[in-house]
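A structural model of the following input is requested.
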Amino acid sequence: MVPHVPHGGRRAGAAGRGDYPEGVTQTPEQPTAHRPVLVVDFGAQYAQLIARRVREASVYSEIVPHTATVADLLAKDPAAIILSGGPSSVYADGAPFVDPALFEAGVPVLGICYGFQAMAQALGGTVAQTGRREYGGTALEVSATGTVLAGSPEQQTVWMSHGDAVHAAPEGFDVLATSEGSPVAAFENRERRLFGVQWHPEVKHSPLGQKALENFLYEGAGLTPDWNPGNVIAEQVERIRAQVGDARVICGLSGGVDSSVAAALVQRAVGDQLTCVFVDHGLLRSGEAEQVEKDFVASTGVRLKIVDARARFLQALAGHTDPETKRKIIGREFIRVFEDAAREVVAESGETGSEVKFLVQGTLYPDVVESGGGEGAANIKSHHNVGGLPDDLQFELVEPLRALFKDEVRAVGLELGVPEAIVWRQPFPGPGLGIRIIGEVTAERLDVLRAADAIAREELTRAGLDREIWQCPVVLLADVRSVGVQGDGRTYGHPIVLRPVSSEDAMTADWTRMPYDVLATISTRITNEVPEVNRVVLDVTSKPPGTIEWE
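Below is the predicted model of the structure:
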């Protein structure tokens, strides 16, 4: 079940302070009660993307599982409800269904894809297979614009993904659009404030999708766009204080944007009750530890404890090559180190009888989804801070960013005053270089990868590509060798893989079309300056099918 954590964000593309819709003011320390738009998750990996688009419209949203009853939903006093897509057929045995009582509650509802079909079935419409599946870009014919399609042209392209279709709309509903494979591609009953579309307006491949969602929110549901990152700060500060009370808290600080923003939020909430712990596990890139002290600690004044655990992690990882095993080992050892650090924090305080009860983590929603944390979502890989946590965890977790995407975290970080050098830093995984070495992790292999990574990062910065590229993992194929020639002699070295990607939220990504001269410079420097490497290759795979990190 996806946890009910408040979240907020700017409109798409907003990067700095004050970029709010006209008439919306920033009130970071004045929490307000926002009635939520509930996104009912029918098992789609992109249910959170719907909530993200709602937040881009500056409207507060939460995700709830499809197993929630109508009473559960109404108990949250929703301002509107959106039914997500999903992999099932509405007429299949055991398929999720929608209780018709939901549509008698007077709450505005929008059904999307599977949610649209479940809505039609519950209201007496007809859903069946058409014999023609629609996947990807699809031509839509708009016959009546209604509320959701207001301002839409008669012909447009939308993103479909379905094998079933609504053949007849429920009684009292107007059909707004059709496609070749969808006799009823959109309908509405404006009087009852019930709306539905067969396509996915939440994905960027539906160019007018955000407009359709905003039409539903603003016109169909009558909502005001007044949710922003300031609300996230105020709401989370309030929740953290309620959760922590006067207990001691430690935070695993890596120097990346996620842990830094999480630490800044918790510090805002509980002040000196927080001690940040920076674990040097030996899997860091060049200069990581120095950046933490120089940028984050210097700007925030947070209490920092540095733990040298390099030997411990390398010993635990010795002999292991399976990616899931490595992730779980790293997650386990992180927790064990934090437990030791917690005892030291208490001892250093001189306060007898006190203990550290809480551990802050910079967990984001993509971590949760890929670790199988969404309702019906597959376990793609266990993130060290989600699926990799040990069963005997002695801390209660504080995860104020768990329902946010990376760009939303950056917006919150800017509001909190986190240094821009950290806010705009390329994402770096918690397991570090340990999951960028394909094969066993050793000190020698880490040195090779660290040197190659430093060159790539230096050249990307020199070329001014740090903001254009979302992330550029540098991967060492440690168990692969190839023949080369250097200095008129034969070499048998390792290949390095460059994985530059562009993304908004890490849920989907495409490989970045980098200038050839930058690639050439990186390749030349790595093969000249890192003796163990004689080949540099470029990964041109999108996500899906490939994840951003190789492991």
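
please count neighbours and contacts with C-alpha atoms only from this point.
Fine.

in space, not sequence, find me the middle residue of this protein.
Note on the chain: the residue nearest the mean C-alpha position is residue 366, at 3.2 Å, using C-alpha atoms, centre = their mean.

residue 342 - that's part of a helix, no?
Yes: when DSSP: H, G, I helix; E, B strand; the rest coil is applied, residue 342 is found to be in a helix.

distance of it from residue 274?
Computed as C-alpha to C-alpha, to the nearest Å, the residue 342 to residue 274 distance reads 11 Å.

joint contacts of the two?
Shared contacts of residue 342 and residue 274 (C-alpha atoms under 8 Å, 6 or more residues apart in numbering): residue 250.

give the next helix or strand downstream of the helix or strand that contains the residue nearest to the centre of the chain.
Using DSSP states H and E, residue 366 falls within helix 365-370. Counting by DSSP H and E, the next helix or strand C-terminal to helix 365-370 is strand 396-398.

checking residue 45 next. Helix, strand or coil?
Under three-state DSSP, residue 45 falls in the coil class.

that one: how many residues sit nearby?
By other C-alpha atoms under 10 Å, 22 other residues sit near residue 45.

hmm, back to that, in space, what's closest to the residue nearest to the centre of the chain - neighbours in sequence excluded?
In space, and not counting its chain neighbours, residue 366 is closest to residue 507: 6.2 Å by C-alpha to C-alpha, 6 or more residues apart in numbering.

and this one, please, so the two structures can be compared:
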Amino acid sequence: MSANDSTTVFTNGDAPASKKQKTGASSLHDDHQCVLVLDYGSQYTQLICRRIREIGVFSMMFPGDASMERIKSVNPKVVILSGGPNSVHVEGSPRVPEDFFGYCQQNSIPVLGICYGMQLIVQMLGGVVGSGVAGGEYGRMPILIQPGSRLYSFQDNTQPNVWMSHGDEATQLPEGFKVVAKSEQGAVVAIEDQARRIFGLQYHPEVAHTEQGTDTLRHFLLDIAGLTADWSMAEVLETQLKLIKEQVGPTQHAICALSGGVDSTVAATLVHKVLGERLHCVFVDHGLLRYKEGERVMEMFTQHLHLPVTKVDHKDVMLAKLKGVTDPERKRKIIGAEFIEVFKAFANNMEKELGHKPTFLVQGTLYPDVIESCPPPGSGQKHSHTIKSHHNVGGLPKDLQFSLIEPFRELFKDEVRAIGRLLGVPETFIKRHPFPGPGMGVRILGDVTEGDRLEVLCMVDEIYINAIKEFGLYDEIWQAFAVFLPIKSVGVQGDQRTHSHVVGLRAVCSSDGMTADWYPFTPEFLRTVSARICNQVRSVNRVVYDITSKPPSTIEWE
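From the prediction side, this is the model:
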């Protein structure tokens, strides 16, 4: 079951822990006013949740066709209907329950519809949605705010630029609504019914391209809805410490899957604070690590973070399992399954020492991992697509045999970094670029084990990252890495014809990993790093740079 299909917010496991997990989830809802975001499949839905949390308000997400019973279960103080790729005219398109608006009005719950969400409001309340002007409006463009608007009463700029992405639009409003903003082409882009506190935006206030978009959301949540900005990482940390203590109990032990990345390390530090010597960290060298990564990570763990870590050499087994595998999803599932086999074997050895097996597994799973890996069969999420199965989510076997402790399953990367700072994790480590659990396995397109691919990519990646640090750019970039492309090109090296490998370089800027822009290196940097790679790695004769944002691409290539 995914985090988005369960009332379990921060932990997910099997029967032994389920009672405590539900207690933890409901206590979180009780302690914070909840903004519920109903997801209709927009690529920006998680960004809506993120923006709300930046404002200081707790948010969570349910599928757009969630039942009324499920919506009521979290006692939302505000409901936001997201955008999505569907048309309200298509049979079977997602919608809220028939009694949704009556429930919200009866309980004084403000509603905001964004893009598809606004069209849903218009159609379900008796208005008309038709085809958009000139086939729709897309991209950044100005809107014209009308006087007397409650939604825009904070705003001096009456012609802000916003991010449009719609084909259909409202052509006739339901009774009680008025138009409060139009596009230059005359399309209705903002509506409100002040009496019922129902609002609609035909554009996306959550994206950075919309001027004062976050301010609009803040005004809606704090001024119109009257919520309190009381969501903080300090309180999340205290809640997690309490939940872990309740879940694991005073005598049980836990294994932590420690990859060397920020997420798993902060998770290990948090759980170690509760369990002490009853936490057993396992660092798996699966043969897909970066250049000298194993040595560097173990030194960091033991000398700087003082965590109890056992290193397990699983290179030969992992590479044998991956031999001949080219499909990215199969790679991720094989890698995820092999990790679990290592942890099972470790637990069996611990049983000999302790007299009982550790039954808990700690993972640094993040919200974006869960979102991209969903929806699994039976999740009820019909309107979102699986982007890729992360090894620690969609790659886990059904017979896991562990109860999972995933304190960050509903948090974004920057929130985890904030918790790491509260726990005293060194800043140099907090700022480390993300590195996927499958490692080079998802940065080598095609068969990982073929020829010298691993060796070549590790050398190229090391040269690239060192150049970024040398130019003082490391902290400006969210993530940077090299990719091995399964092609060869003709070149000239040493006055001789070569037919050698091609590698790609990727560097992106992001705040949460859900959306990202490519980093604009200077020609001088690109010239320098390309020359170094082709001179120092003689089997490479061509270097390309990826200038694609997310979306349409993902950050990793596989």
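
any idea what the residue nearest to residue 366 of the first structure aligns with in the second structure?
Alignment note (TM-score structural alignment): residue 507 of the first structure maps to residue 514 of the second structure.

which residues are in contact with that match?
44, 46, 47, 368, 550.

all helices of the stretch 1-150 of the second structure, in order?
Shown for the stretch 1-150 of the second structure, the helices assigned by DSSP state H, counting those that start in this stretch span residues 15-31, 45-55, 68-73, 100-106, 116-124.

in the first structure, what residues pair with the second one?
Spelled out, it's helix 45-55 of the second structure. The aligned range for helix 45-55 of the second structure in the first structure is 47-57, by TM-score structural alignment.

quick one on the thing from earlier: for residue 211 of the second structure, which of the helices of the stretch 1-150 of the second structure is the nearest?
For the helices of the stretch 1-150 of the second structure, proximity to residue 211 of the second structure was assessed by C-alpha to C-alpha; helix 45-55 is nearest, at 13.8 Å.

can you give me the distance of the equivalent of residue 383 of the first structure over in the second structure to residue 280 of the second structure?
Residue 383 of the first structure maps onto residue 390 in the second structure, with residues paired by TM-score structural alignment. Residue 390 of the second structure sits 23 Å away from residue 280 of the second structure, going by C-alpha to C-alpha.

residue 83 of the first structure versus residue 545 of the first structure, what's the distance?
Look at residue 545 of the first structure and residue 83 of the first structure: by C-alpha to C-alpha, they are 26 Å apart.

those two: which is more packed in?
Shown here are residue 545 of the first structure and residue 83; by other C-alpha under 10 Å, residue 83 has more neighbours (27 against 9).

what do we get in the second structure for the more buried one?
When the second structure is aligned by TM-score structural alignment, residue 83 of the first structure is paired with residue 81.

residue 191 of the first structure now?
Under the alignment (TM-score structural alignment), residue 191 of the first structure maps onto residue 195 of the second structure.

tell me the SS of the closest residue to residue 145 of the first structure other than its chain neighbours?
Among residues not flanking residue 145 of the first structure along the chain, residue 176 sits closest, at 6.1 Å (C-alpha to C-alpha, 6+ apart). Assigned with three-state DSSP, residue 176 of the first structure falls in the strand class.

around residue 176 of the first structure, count how many other residues there are.
Residue 176 of the first structure is flanked by 21 other residues according to other C-alpha under 10 Å.

how much space between the residue of the first structure most remote from its centre and residue 502 of the first structure?
The centre of the first structure is farthest from one residue, residue 488, which by C-alpha atoms, centre = their mean lies 48.0 Å away. Distance of residue 488 of the first structure to residue 502 of the first structure, computed by C-alpha to C-alpha: 38 Å.

residues in contact with residue 269 of the second structure?
Listed by C-alpha under 8 Å, 6+ apart, the contact partners of residue 269 of the second structure are 305, 307, 423, 425.

what residue in the first structure is paired with it?
Taking TM-score structural alignment for the superposition, residue 269 of the second structure sits opposite residue 264 in the first structure.

can you classify that match as helix, strand or coil?
The three-state label given to residue 264 of the first structure by three-state DSSP is helix.

any idea how far it lies from residue 368 of the first structure?
Using C-alpha to C-alpha, residue 264 of the first structure is found at 21 Å from residue 368 of the first structure.

which strand or helix spans residue 336 of the first structure?
Secondary structure from DSSP H and E places residue 336 of the first structure in helix 323-349.

which other helices and strands contact that helix?
Contacts defined by 3 or more C-alpha pairs under 8 Å, 6 or more residues apart in numbering; DSSP states H and E place helix 323-349 of the first structure against strand 248-252, strand 274-280, helix 310-317, strand 356-360.

which stretch among those comes nearest residue 475 of the first structure?
helix 310-317 (17.5 Å).

circling back to that earlier point, so the match of residue 83 of the first structure sits right up against residue 42, yeah?
No: in this structure residue 81 of the second structure lies outside contact range of residue 42 using C-alpha atoms under 8 Å: 10.3 Å.

can you give me the helices for the stretch 151-300 of the first structure?
209-214, 229-244, 257-270, 288-291, 298-300.

out of those, deepest packed?
Most buried of these, by mean neighbour count (mean count of other C-alpha atoms under 10 Å): helix 257-270, with a mean of 24.
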